[in-house]
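Q: Show me the folded form of this:
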Amino acid sequence: MTTIYDIAKKTGYSPTTVSKVFNNYPDVREKTRAKILETAKEMGYLPNANARSLTTKRSWTIGILFVEATGAGIRHPYFGAVIESFKKISVSKGYDLMFISKDVGGRRSSYVEHCKIRGVDGVVVILSSNDDPDFQELLDSGIPCVILDSSPEHVHSVYSDNIGGSMLALRYLHSLGHRSIAHISGGVNTFAGEQRQYGYEQALRELELNLREGYITGSDFFSTESGYEAMKRLLALEDRPTAVYAAGDLLALGAIRAVQDHGLNVPGDVSVIGFDDIEMSRYITPALTTVRQDTEQLGKVAAEILLSSIEERDTAVKSVMLPVELMIRESCRPVT
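A: Take a look at the predicted model:
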């Protein structure tokens, strides 16, 4: 079996340098690192995980925790895209990913207990609801954590500019001549839902538009079903809106279906704008105008912050808000 001493002998570097490469130490030149890794590949060397853990005092494992009420988890396009980006950075640094739950060995436990049993080095939390008391226990445990889609105090967080994105959407609809603009909310029990609804209300004030009765509707979940039912309520209003801003693309897709099932047309009768820019949004008919979140950057920044916290014991709390942009497609039109 090939050892680090065999690789050291073949490359001419010391066993210490070879060991540093496999343990991702930063004080190794890239040329040296590349030569050692290439030689290891040629010789069929695989680092021993247990020996590596003893050397570095780390498990080289990061936990992924979903704290959200819908149960959709990674099936939601937003979550999947962010985790894929997070995974690229983490794996490139030598870490494995595992999902954290409250079940260990067939019995119920807390998140903290699961993390300690598995010995994870840190946790990335995908958050859409913080109603779970075990979640706060995890944040207080001292295990390095970074939270996506929220901004609590004393914990690393990465999120999009939800308020600014909402205002972009409303300003665009206003520029098209719309003055009756409703909002399908994702629910104020979530950070994103609360922030996007606040942005909608703030934009109304900026544009000197009245918040009309019944013009904010939705549910606690960012789902197509919720969007469909919310749009039905808006269409039943006597003072029907000419445009609808939905807090998520799945909500917007459901809203478009409801308009069509009502015998109306998007954008002919009602303009619809979403938030997220999931891949599906550009392929539906009409293609959805939406506020784009940079899911790749969200995952990348979250990984960099968490790995810095793990490897460099960086205790300075970082809260990063990433910019968004408006993607103009076919689901909105000027008022005539």
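Q: contacts, neighbours, all on C-alpha from now
A: Noted.
Q: ok, now which ones touch I7?
A: Shown in contact with I7 (Cα atoms under 8 Å, 6 or more residues apart in numbering): P15, V18, I36, T39, A40, M43.
Q: Neighbours of V91, how many?
A: Residues near V91, counting by other Cα atoms under 10 Å, number 14.
Q: before we go on, could you also do this sequence so I can check it against the first one:
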Amino acid sequence: MTEPKRPTLRDIAQAAGLSKAATSYALRGLRGSDRTVARVQAIARDMGWSADPAARALAGGRSGNVAIIGSLGDLWRQGLAVMLSEALHQEGLFSAITDVDTSPVRERDALRSLPARRVDAAIVFPVDPSAPYWAEVPERIRLVSLGDALPHRPVARTVLFDNETGISTALNHLAGLGHRSVGLLAPSLPSTPGRPAQLLVEKLGAELGLDVVVGPSASSVAGAAEAAAILLALPARPTALLCLSDTLAFGAYRAARNRGLSIPGDVSILGFDDSELAPLVSPELTTFGWDETAIVAAAIDSVVKDEAPASVAIHPEFLVRTSTGPCSAPPATP
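A: Here you go, the predicted model:
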């Protein structure tokens, strides 16, 4: 026998003929007439609904506010932030999304604002995961970090992306095509060069005998185009660009075309997060697929469930398309 499916907030809202937000308020007795509150709570009891204990503590005993904070100029992260917001809403929680670009100062200020905003939990895409300001966040605020661990906040829940597998696969792919000079477009500022993924590229590149040159970039197509243009103007320009997001890769496309370089004939370009546009650009972008549904589910469990694992690892799928090809020696610089 299978267990009956636990009714959701959506099910109760449909039965009550109310929006999910109004239903959530009524279940907690926060808004609505006494009659509406009583009716919604009766429907919930009849359906056998009960909130997860931790979610109930978040959504009832405290504010139910969850912050989503990160560098969101990147198209893939924008989509993931929207998915997280919708999933929190399904749990009867409330979310506010804050873009801090690639600025550690803005990230620090956003974190310091959490107590005044009556936030119970924060899901973060850390700009500078090694910064000491993570330790300043009050212990009552549950932190869930996506992508990187937070050394100064070891109790934070983490949904880790297996960057080592992705980067190793990418560099071996390029090396196998004969590339020896690789430009790295990394979503960071010159003041934050120590991102774990960036350090992995430099370390694994050295092990493969690759010459890796780093181009810090804003998390936008325009910013990446500027950063890629600098790399492609070097006297011994890279024959391949590894971009730590597809948004950066699209900027690299623009820079290559502005210089009259063909892709992949003159320069191979490789992305990292399989945005919806990756198979639509020409040539189609070689990149990595990450299971967004699994990422969101793990993050939400980390917010609402005390028994959720402290860390969950997400592994990438390598998607070889047509933006990478055999190395051709760069033309001599006039």
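Q: Can I get the contacts of I7 of structure 1 in JSON lines including distance to I284 of structure 1, neighbour count and secondary structure?
A: Listed next are these as JSON lines, based on distance: Cα to Cα, whole Å; neighbours: other Cα atoms under 10 Å; DSSP: H, G, I helix; E, B strand; the rest coil:
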{"residue": "P15", "distance to I284 of structure 1": "57", "neighbour count": "16", "secondary structure": "helix"}
{"residue": "V18", "distance to I284 of structure 1": "52", "neighbour count": "22", "secondary structure": "helix"}
{"residue": "I36", "distance to I284 of structure 1": "49", "neighbour count": "24", "secondary structure": "helix"}
{"residue": "T39", "distance to I284 of structure 1": "49", "neighbour count": "16", "secondary structure": "helix"}
{"residue": "A40", "distance to I284 of structure 1": "48", "neighbour count": "23", "secondary structure": "helix"}
{"residue": "M43", "distance to I284 of structure 1": "50", "neighbour count": "15", "secondary structure": "helix"}
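Q: And the residues you listed, which is closest to D131 of structure 1?
A: For the contacts of I7 of structure 1, the minimum distance to D131 of structure 1 (Cα to Cα) is 46.8 Å, reached by V18.
Q: L30 of structure 2 versus A278 of structure 2, what's the distance?
A: Distance from A278 of structure 2 to L30 of structure 2, counting by Cα to Cα, to the nearest Å: 45 Å.
Q: How about A135 of structure 2?
A: Counting by Cα to Cα, the gap from A135 of structure 2 to L30 of structure 2 is 33 Å.
Q: Assign the corresponding residue of structure 1 for F272 of structure 2 to one of the three secondary structure states.
A: Taking TM-score structural alignment for the superposition, F272 of structure 2 sits opposite F275 in structure 1. State at F275 of structure 1, reduced to three classes by DSSP: H, G, I helix; E, B strand; the rest coil: strand.
Q: Provide a list of residues in contact with F275 of structure 1.
A: F275 of structure 1 neighbours (Cα under 8 Å, 6+ apart): G165, A246, A247, G248, D249, T290, V291, R292, Q293.
Q: counterpart of stretch 38-47 of structure 2 in structure 1, which residues?
A: Under TM-score structural alignment, there's no match for stretch 38-47 of structure 2.
Q: Strands of structure 1, residue ranges please.
A: 61-67, 96-99, 103-104, 107-108, 122-127, 145-148, 156-160, 181-185, 216-218, 243-246, 271-276, 289-292, 319-322, 325-327 (DSSP state E).
Q: Report back the residue of structure 2 that's furthest from centre.
A: Ranked by distance from the centre of structure 2 (Cα atoms, centre = their mean), the top residue is R35, with 42.4 Å.
Q: That one and A26 of structure 2, how far apart?
A: Going from R35 of structure 2 to A26 of structure 2 by Cα to Cα gives 10 Å.
Q: Where in structure 1 does stretch 227-241 of structure 2 fall?
A: With TM-score structural alignment as the criterion, stretch 227-241 of structure 2 aligns to 230-244.
Q: what does stretch 161-173 of structure 2 give?
A: Using TM-score structural alignment, stretch 161-173 of structure 2 pairs with 160-172 in structure 1.
Q: Ok, stretch 289-304 of structure 2 next?
A: The aligned range for stretch 289-304 of structure 2 is 292-307, by TM-score structural alignment.
Q: Return the set of buried residues in that stretch.
A: 292-295, 297-303, 305-307 (16 or more other Cα atoms under 10 Å).
Q: Looking at those, which one is closest to P267 of structure 1?
A: For those, the nearest to P267 of structure 1 is R292 (19.6 Å; Cα to Cα).
Q: Thought R35 was touching G29 of structure 2, still the case?
A: No. In this structure, G29 of structure 2 is not within contact of R35 by Cα atoms under 8 Å, at 10.8 Å.
Q: okay if I get the strands of structure 1 as CSV plus distance to N265 of structure 1?
A: Shown next, in CSV, are the strands of structure 1 (distance: least, Cα to Cα, whole Å):
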stretch, distance to N265 of structure 1
strand 61-67, 37
strand 96-99, 42
strand 103-104, 48
strand 107-108, 50
strand 122-127, 35
strand 145-148, 36
strand 156-160, 31
strand 181-185, 16
strand 216-218, 20
strand 243-246, 12
strand 271-276, 9
strand 289-292, 15
strand 319-322, 34
strand 325-327, 20
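Q: Trace L88 of structure 2 over to structure 1, please.
A: For L88 of structure 2, the residue aligned by TM-score structural alignment is S90.
Q: Can you name the residues that contact its match?
A: Residues near S90 of structure 1 by Cα under 8 Å, 6+ apart: D96, A303, L307.
Q: Next, count neighbours for R75 of structure 1.
A: For R75 of structure 1, using other Cα under 10 Å, the count is 10.
Q: could you measure it against R196 of structure 1, distance?
A: With Cα to Cα as the criterion, R75 of structure 1 and R196 of structure 1 are 22 Å apart.
Q: and the two most separated of the contacts of F275 of structure 1?
A: Across the contacts of F275 of structure 1, the longest distance by Cα to Cα is 14.3 Å; it joins A246 and Q293.
Q: Identify the residue of structure 1 aligned to R28 of structure 2.
A: Checking TM-score structural alignment: R28 of structure 2 goes with R52.
Q: measure that match to I7 of structure 1 for me?
A: From R52 of structure 1 across to I7 of structure 1, the span is 16 Å (Cα to Cα).
Q: Buried residues of stretch 152-170 of structure 1, list them for me.
A: In stretch 152-170 of structure 1, counting by 16+ other Cα under 10 Å, buried: 155-170.
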